[in-house]
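Trainee: Sequence and predicted model, in that order:
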Amino acid sequence: MSLREAAKKSGLSHAYIRDLELEKNRSTNEKITPSPDTLKKLSAAYDYPYTELMIKAGHLMEQDIAGTPTPNIQIDLNYVFYIEVGMKEIIYCNQNSKVTRSIESLRDFSEFLDMLDEHEFRKVDADIYANFQQIRKYDDRNGKLYFDLKGEGIFVSMSALRQRKYHDLILRKIANNNQTSLEFSFGKTSNMNPSFVKG
C-alpha cells in the first residue's frame, strides 16, 4: 500500500505515516510515539492486530496481556451520558451519578473503543466520549452538547474540529432522540437554518 493509500484508509496524513515509518518527526528530529487512537486507525487501515501495535509503541506491556482477567463491569452504556477516559481510570457519567472504574491494564482497550463505537459514543474532546443516543440539545455557538431538551443540565464541551466533523450527525441524532423531524429552510442567504418540528 502506498503512503497516500494508507493515509486515505486511516484518515491520517501521508507525511505523518512517513514520520512513523522513520520513527522520528522529520521537522524536529525527535522520536515519535503514536497515540492509542492513532494506532487504532492504523490497525484498521493495515488490518494489523491493535494489541501488537500498542506493545510496539510502548503503551502496553506483555504482562498486561497475560494478566488475570478484569471483572466484568455491570454498566448499561445505553443510560450513560458520557465517558471520561483518564490515564488510570474510566468515569461513566449520567444524570444521577458518576461511576469510576480503575484501569488495571490496557489489554482490553481496543475492545473498549469498539464497544463505545457500537453504542454510538463519539469522541468529542481530548478524553471525552459522548453518547449520541442521549443528546437532546446542541449549542453549536458555544460547542456544547446537552442531555436535556432545555439545555440547562449536564453537558459536554466539543472541540471545534469535532464540531465540524459531527455537525450534521448531531442534528440528525437530536431530531431522532427528541422524535422530531429535521427540516432545512433556505432563505436569501446561503446559510441553511435547521429547525426541529415535532413529528
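Mentor: Sure thing, it's come through.

Trainee: okay, CA-based contacts and neighbour counts for the rest of this
Mentor: OK.

Trainee: pretty sure residue 159 is touching residue 125, no?
Mentor: Yes: counting by CA atoms under 8 Å, residue 159 touches residue 125, with 5.4 Å between them.

Trainee: from the chain's centre, how far out does the top helix by length along the chain sit?
Mentor: Ranked by residue count under DSSP state H, the longest helix found in the chain is helix 160-177. From the chain centre to the centre of helix 160-177 is a distance of 13 Å (CA atoms, centre = their mean, to the nearest Å).

Trainee: got another, please set it beside the one above:
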Amino acid sequence: MGQAIPEFGKFLESLRGSMSLREAAKKSGLSHAYIRDLELEKNRSTNEKITPSPDTLQKLSNAYGYLYRDMMIKAGHLVEQDFSSPTTAFDIDIDLTQIYYIEIGMKEIMYGDQKSKLTKNVDSLKDFIQFLDTLEDHGFKKVDSEMYVNFHHIRKYDERSGRLYFDTAGTGVSVALSALRQRKHHNLILRKIANNIQSSLEYSYGALPNSAVPGFELM
C-alpha cells in the first residue's frame, strides 16, 4: 500500500472535466451522489472521510478513460515499485482460450465455460491488474461492471434481453450485457457470431434483416 496523492478527490473531479455527474454515473454504474462524495472525499450524510475501493476505481477508470493502474497508484492502493520487478503470470495454469466468461469479485475471480465454474482467490493486486490488462488480447470484452466475455465463443445474441449465449440454440449458459455495452458492442457481436459459426454473412450482415443472421432472433 502506498499513500494517496494530496486532494485525490479534486484529481477525480479533474478527470470528470466537463462531464456532468449524471453522465459520469451512467458511464460508471455508480450513483452521481456517490461520485460527488468521492470528489469531496467525504460522505456528506455522515461527514466521514471516504476512500474509493479498487472496484470503484476500476469503474471510474473505464468511465473517464484513465489507466486503472495509474489511478490505483494515485489512490494509494499501489506504489510504482510494485511494477518495477518481474512478476509471475496471474493464474498461469488456466487456459483462457477455453474460458467463456470471467466474473470479477472483490477478492476472487470466477472462470466459467459451458459446463463448469472455477473460483480462484485474488492473492496479488498487482498481478490482478496486469491480468485485466491482458484479457482483451485473449478475445475478452467487458460486458458489465464485473463481467468479461470471450467473444470467440459466443454463438447467439438475444438483442431484446441483451443476453449472449455460447450455444446456437440459446438454451445453455448465457450472460447479460449492460445497456451501455450492448450499444457499444452490437455490431461486433454480430460479426463475431457470424465468424464463430462459420457463416458467409460475416461481412454482409449489415445489409440484411436481423432475422437473417444465424443465431440472431428478431424480437
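Mentor: In hand now; what should we look at? All figures in this text were calculated on a predicted structure; none of them were measured in a lab.

Trainee: just to revisit the earlier point, so which residues make contact with the longest helix of structure 1?
Mentor: With CA atoms under 8 Å, 6 or more residues apart in numbering as the test, helix 160-177 of structure 1 has contacts from 123-125, 132-138, 140, 143, 181-182, 196.

Trainee: Stretch 122-142 of structure 1 now?
Mentor: 78-86, 116, 119-121, 144-151, 156-159, 162-163, 170-171, 173-174, 177-178.

Trainee: Read off where it ends up in structure 2.
Mentor: Counting by TM-score structural alignment, stretch 122-142 of structure 1 lines up with residues 141-161 of structure 2.

Trainee: Now do the buried residues in the matching stretch.
Mentor: 141-145, 147-159 (16 or more other CA atoms under 10 Å).

Trainee: now stretch 107-117 of structure 1
Mentor: Buried residues in stretch 107-117 of structure 1 (16+ other CA under 10 Å): 107, 109-110, 116.

Trainee: Give the aligned equivalent of residue 212 of structure 2 in structure 1.
Mentor: Aligned partner of residue 212 of structure 2 by TM-score structural alignment: residue 195.

Trainee: Could you find the counterpart of residue 159 of structure 1 in structure 2?
Mentor: Counting by TM-score structural alignment, the partner of residue 159 of structure 1 is residue 178.

Trainee: Find the nearest non-adjacent residue to residue 34 of structure 1, please.
Mentor: residue 57 (6.9 Å; CA to CA, 6 or more residues apart in numbering).

Trainee: That neighbour pairs with which position in structure 2?
Mentor: So residue 57 of structure 1 corresponds to residue 75, using TM-score structural alignment.

Trainee: any idea how far the residue positioned nearest the centre of structure 2 lies from residue 91 of structure 2?
Mentor: For structure 2, the residue sitting closest to the mean C-alpha position, by CA atoms, centre = their mean, is residue 142 at 3.5 Å. Taking CA to CA, to the nearest Å as the measure, residue 142 of structure 2 falls 19 Å from residue 91 of structure 2.

Trainee: Tell me how many other residues crowd residue 108 of structure 2.
Mentor: By other CA atoms under 10 Å, the residues close to residue 108 of structure 2 number 14.

Trainee: That one contacts residue 121, correct?
Mentor: Yes: Residue 108 of structure 2 is within contact range of residue 121, at 4.1 Å (criterion: CA under 8 Å).

Trainee: For the residue mapped onto residue 90 of structure 1 from structure 2, which residues are in contact?
Mentor: Correspondence of residue 90 of structure 1 to structure 2, assessed by TM-score structural alignment: residue 109. If you count contacts by CA under 8 Å, 6+ apart, residue 109 of structure 2 has them with 102-103, 119-122.
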